[in-house]
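> sequence and predicted structure, then a few things I'm wondering about:
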Amino acid sequence: MPVLVTGAAGFIGSHVCQRLLERGDEVIGVDNLNAYYDPSLKRARLARLQGKPGFSFHELDIGEEGALERFARLGVARVVHLAAQAGVRYSLEAPRAYIRSNVVGHLEVLEFCRNLPACEHLVYASSSSVYGGNTKVPFSEEDRVDRPVSLYAATKKADELISHTYAHLYGIPQTGLRFFTVYGPWGRPDMAYWLFTEAMLAGRPIRVFNNGEMWRDFTYVDDVVEAVLAVLDRPPSGLTPPARVYNVGNNRPVRLGDFIAVLERLLGVEAVRAYEPMQPGDVERTYADLTAIKRDFGFSPRTSIEEGLKRFVDWYRGDWRS
């Protein structure tokens, strides 16, 4: 039976599709290829997948009512829902895009799952942003998450609540994954590691917020994919309702200044820092407690920031643009 992957042309989505195909799954990928960042990067990610046995791609907007219905007759029983409008800061500029993609789109995925003959499991992307300005670290799934500091965070918490409701009402097995600052090859050009690399190689200043006194639990994309597949293969069992949420992070926060220092060593370039205040919607620290996902799935991230950034830099300097 095929696995439906939304956001298949996205950063995490394309990596998940790749791994599913490598292990022999049939994959139906959907994405609207929007222009939040250069769609040519999304098409380049897709080019790595197209032509592989078992992969098909459909360009569509999951926020359109009934857009996914055509796939119900194809025997889909498992869904990995990764499509979303990303970016904390952009949510201040385009709030409606976040409601349409992240809330309405999530609802449409749930309605699709509700109408499947047999939905085995929906795995969907939440975010560490739901923890808002929590000062208790590390962040645990048991912590309060009802005080978001960005609209993006609010939409992701809304997704978790709506999913819990559908699990309660219709028995749809669901797992939400709170991703912590995912990075790596084929990543997003709006993320700090990409922006810093691009600017440093061009001799431009990099924007460093809060004097570099920010910590992020940077999580390498291959580790994230391992978590997604492990969870996908084991739907909730014995839970009422059948819904759960896990952190997926690295459990080793890195200070932004130290992060920049690693990039400087890898690029052989000294960064020109332009210090700026904390931006609206940002938080000072993220830090994932992985106790639950390690207990239930044996998940432990393996990639250090030095190794992960080296892989990104090697990729960035490669021929991916051709």
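Okay, I see it.
> for the rest of this, base every contact and every neighbour count on C-alpha atoms.
Will do.
> would you map the strands across the stretch 151-300 of the chain?
174-179, 182-183, 206-209, 215-216, 219-220, 243-248, 254-255, 273-276 (DSSP state E, counting those that start in this stretch).
> not counting its neighbours along the chain, what's nearest Val248?
Phe179 (5.0 Å; CA to CA, 6 or more residues apart in numbering).
> what packs against the host helix or strand of Leu107?
Element membership for Leu107 (DSSP states H and E) is helix 105-114. Other elements packing on helix 105-114 under the criterion 3 or more CA pairs under 8 Å, 6 or more residues apart in numbering; DSSP states H and E are helix 151-170.
> how near is the residue nearest to Leu107 when sequence neighbours are not counted to Val254?
Spatially, and ignoring its direct neighbours in sequence, Leu107 is nearest to Ile162 (7.5 Å; CA to CA, 6+ apart). Going from Ile162 to Val254 by CA to CA, to the nearest Å gives 33 Å.
> which one of the two has more residues nearby?
Shown here are Ile162 and Val254; by other CA atoms under 10 Å, Val254 has more neighbours (19 against 16).
> circling back: can you tell me how far the residue nearest to Val248 sits from Leu229?
14 Å.
> second structure follows, compare the two:
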Amino acid sequence: MKTFYKSLLAVTFAASLLSLFSCSKKKTLYLYNWTYYTPDEVIAKFEEEFNCKVKLDVYATCDEMYAKLKAGAKGYDLVIPSNDFVSIMLKQGMIQEIDQSKFTNRDKINPVVTEKLTFDPDMKYCVPYAFSATGVMVNKNKVTGDYPRDYSIFEDPRFAGHATMMDEMREVLGCALVHLGYDLNSLNDAELAEAEALVKNKWSPNLVKFDAEGFGKSFASGDFWLCQGYPEIVYGEVDESLWEDTIEFFIPPEGGPATMDCMVVLKDAPNPELANEFINFIHRPEMYAIFIDTFRYPCIVNTEALQYTTKPSMYPPEQANTCTLKEDLGDSVEKFYNIWQRIRFAD
């Protein structure tokens, strides 16, 4: 009997050691993403299937992410910057090629989306994560009668003192440029001068302020009746049962600014294999549907996921068809910066 118990103890001890050894050998994916932009459920399913851990670090802006990496931050595998920063990072040799042998869900990506990635249409270095567009939101409880459904709505005196636009130069000036019939990424001095005059003389007088983050709460409280910005900021502050009766969201027919957030594997990634597995994993239609249901984005990037979604999106995906990606303008972005200073700090 003693021999039996000794044998049982030895087997149990060996099993414990094996389990401990196995846990210690688990690989870790170091993911660097926007705040509140990675569904917990997707991470949990990935960890289970690939017997790994995912450590998530977050940033509030691409500028913050980029500055941290350029300052020498190491250890991240997968980062999800916006398309203009992907272009910058690609030019600076900060990212490596996608392992196409692992990217078996490549065919799930909407060709309309990849065509917009003019700097990497073949997804050699980046894979789209989400397409997001800014638009216009009207508080239907505060306004009676009809109103313009283009950017001229910001000139409507009914909204004076209850309107806001984003505190972001490419956003606001981009809206002005497309409203005037110009390219959202225009660097033409005459066109930019027209856009500046439109914002300064016709739109700004109606605005309470330029606001990039707090407008959702002010919309929900009834202080703001008209907002330009990302719809999720407003929808996230209004009770879902009130969405239909409270919010009208539209993207003007002339279009507007859009952003494509993309997954990239950093050049010095410790676990590039795991990063490539995650890229492919999240684009399984049933996994991407979890992302869509969590954040209620329109299903634009991976349209096959639509069959697995269970919740309506904030707005129909076809509304975004006229939107244009904000491109990396290099040093020429200084033109926008100078105009923005004159608008923001006008007497």
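On my side now, so go ahead. None of these values were measured; they are calculated from a predicted model.
> quick check: TM-score for this pair?
The TM-score (TM-score structural alignment, normalised by the length of the first structure) is 0.29; 149 aligned residues with a CA RMSD of 6.1 Å.
> tell me the angle the helix or strand that the helix holding Leu107 of the first structure is followed by makes with strand 174-179.
Per DSSP H and E, the first helix or strand lying C-terminal to helix 105-114 of the first structure is strand 121-127. Here strand 121-127 of the first structure points in a direction 30 degrees away from that of strand 174-179 (axes from the mean of the first three to the mean of the last three CA atoms, to 10 degrees).
> which strands or helices does strand 121-127 of the first structure pack on?
strand 78-81, helix 151-170, strand 174-179, helix 221-232.
> now it against helix 105-114, angle please.
Using the same axes, to 10 degrees: strand 121-127 of the first structure against helix 105-114 is 170 degrees.
> buried ones in strand 121-127 of the first structure?
121-127 (16 or more other CA atoms under 10 Å).
> what would the residues you listed look like in a markdown table with distance to Gly13 of the first structure?
Formatted as a markdown table, the buried residues of strand 121-127 of the first structure follow (distance: CA to CA, whole Å):
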| residue | distance to Gly13 of the first structure |
| --- | --- |
| His121 | 17 |
| Leu122 | 14 |
| Val123 | 12 |
| Tyr124 | 11 |
| Ala125 | 10 |
| Ser126 | 13 |
| Ser127 | 15 |
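> mind listing what Val79 of the first structure touches?
Val79 of the first structure is in contact with 3-6, 113, 121-123, counting by CA atoms under 8 Å, 6 or more residues apart in numbering.
> and the furthest pair within the residues you listed?
Spatial extent of the contacts of Val79 of the first structure (CA to CA) is set by the pair Thr6 and His121 at 14.1 Å.
> and the helices in the stretch 151-300 of the second structure?
Along the stretch 151-300 of the second structure, the segments classed as helices by DSSP state H, counting those that start in this stretch run 169-179, 189-198, 215-221, 231-235, 243-246, 272-282, 285-295.
> now, of the ones you listed, which is deepest in the fold?
Greatest average neighbour count among those goes to helix 169-179 (a mean of 23), per mean count of other CA atoms under 10 Å.
> now the angle between helix 189-198 and that one, please.
100 degrees.
> so which bits of stretch 13-29 of the first structure are buried?
Judged by neighbour count (16+ other CA under 10 Å), stretch 13-29 of the first structure contains these buried residues: 13-18, 20-21, 25-29.
> end-to-end on it?
End residues of stretch 13-29 of the first structure are separated by 9 Å (CA to CA).
> and Glu307 of the first structure, how many neighbours?
With other CA under 10 Å as criterion, Glu307 of the first structure counts 12.
> kindly report the same for the one 4 residues further on.
As a burial measure, the neighbour count of Arg311 of the first structure was computed by other CA under 10 Å and equals 14.
> and Ile343 of the second structure, what element?
Counting by DSSP H and E, Ile343 of the second structure is found in helix 334-344.
> and that helix with helix 169-179, angle?
90 degrees.
> contacts for the helix or strand containing Val42 of the second structure, please.
Here Val42 of the second structure, judged by DSSP H and E, is contained in helix 40-50. Contact with helix 40-50 of the second structure is made by 52-54, 278, 281-282, 287, 290-291, as judged by CA under 8 Å, 6+ apart.
> check which residues of it are buried.
Buried residues in helix 40-50 of the second structure, counted by 16+ other CA under 10 Å: 42-43, 46-47.
> name the helices or strands packed onto the following helix or strand past that helix?
Next helix or strand after helix 40-50 of the second structure toward the C-terminus (DSSP H and E): strand 52-59. Under the contact criterion of 3+ CA pairs under 8 Å, 6+ apart, strand 52-59 of the second structure touches strand 27-34, helix 40-50.
> of all those, which one is nearest Leu207 of the second structure?
Closest of those to Leu207 of the second structure is strand 27-34, at 28.4 Å (criterion: CA to CA).
> what packs against that closest one?
Strand 27-34 of the second structure packs on strand 52-59, strand 78-79, going by 3+ CA pairs under 8 Å, 6+ apart.
> burial-wise, tell me which of those strands comes out on top.
Stretch with highest mean neighbour count among these: strand 78-79 (a mean of 25; mean count of other CA under 10 Å).
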